[in-house]
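K.L.:
just a sequence and a predicted model for now, questions to come.
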Amino acid sequence: MPNLNEINTILKDILEIDTSSFTESTELIGALPEFDSMAVVGVITALEESFGFDIADDDIDATIFETVGSILEYVNKRNL
């Protein structure tokens, strides 16, 4: 199962910021200026490539990107 470090690595690569202090409760949308619409697209693409699943447009919901933990939870549900 994917873990916090894997999600943080993806976020570090896409956002080009230090994510070493990110926890599951770290807020993303609305809290980080770097986490804009282009970053969301980049994260979606990276999640698909890293974990081997496709994310349908209908599945995309802002709640997935509220926190690092919400991304991790989404990915873990997809990988069951």
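P.N.:
On my side now, so go ahead.
K.L.:
please count neighbours and contacts with C-alpha atoms only from this point.
P.N.:
OK.
K.L.:
give me the most central residue, the chain.
P.N.:
Ile71 (4.5 Å; Cα atoms, centre = their mean).
K.L.:
which residues touch it?
P.N.:
Ile7, Ile64, Phe65 (Cα atoms under 8 Å, 6 or more residues apart in numbering).
K.L.:
show me which residues of the longest helix along the chain are buried.
P.N.:
Longest helix in the chain by number of residues (criterion: DSSP state H): helix 37-51. Applying a neighbour-count criterion of 16 or more other Cα atoms under 10 Å, one finds Val40, Gly42, Val43, Ile44, Ala46, Leu47 buried in helix 37-51.
K.L.:
against that first model, consider the following:
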Amino acid sequence: MTDQAMIENELRALLRDCLGLSQQRVDAFDADTGLFGHLPELDSMAVATLLTEMEDRLGLVIEDDEIDGEMLESFGALLAFVTAKRQAG
């Protein structure tokens, strides 16, 4: 499995666990699947939980100025953010 595939699987597991989504639903996410503003489960409180879990489970440090609406707009945008953070790490 490639690093990209591993990151994608980890991110899907995080979304499933943090938002209480089914595995089937998370597996259906593609790059264009809307997240914040599209998933009722992803409200402002869930965003805080998700970011904390991303740091803990993926070994990331997310600075406040890195958090914006674009990062959480779609699954593809969040995946690109996590991938860039892991590669810079």
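P.N.:
Happy to help now that I have it. This structure is a prediction, so every number in the text was calculated from the model and none was measured.
K.L.:
what TM-score do the two superposed chains give?
P.N.:
Comparison of the two superposed chains (TM-score structural alignment, normalised by the length of the first structure) gives a TM-score of 0.89, and 80 aligned residues with a Cα RMSD of 1.3 Å.
K.L.:
alignment lookup: the residue nearest to the centre of the first structure to the second structure.
P.N.:
With TM-score structural alignment as the criterion, Ile71 of the first structure lines up with Leu78 in the second structure.
K.L.:
can you tell me the element its match falls in?
P.N.:
Taking DSSP states H and E as the definition, Leu78 of the second structure sits inside helix 75-88.
K.L.:
just want the angle from that helix to helix 44-58.
P.N.:
For helix 75-88 of the second structure against helix 44-58, the angle by axes from the mean of the first three to the mean of the last three Cα atoms, to 10 degrees is 40 degrees.
K.L.:
buried residues, helix 75-88 of the second structure. List them.
P.N.:
Phe75, Gly76, Ala77, Leu78, Leu79, Ala80, Phe81, Val82, Thr83, Arg86.
K.L.:
out of the buried residues of helix 37-51 of the first structure, who's nearest Ile55 of the first structure?
P.N.:
Here the nearest of those to Ile55 of the first structure, counting by Cα to Cα, is Ile44; it sits at 7.3 Å.
K.L.:
need the contact list for the closest one.
P.N.:
Ile55.
K.L.:
redo that, cut-off 6 Å
P.N.:
Listed by Cα atoms under 6 Å, 6 or more residues apart in numbering, the contact set of Ile44 of the first structure is empty.
K.L.:
so what corresponds to it in the second structure?
P.N.:
In the second structure, Ile44 of the first structure lands on Leu51 (TM-score structural alignment).
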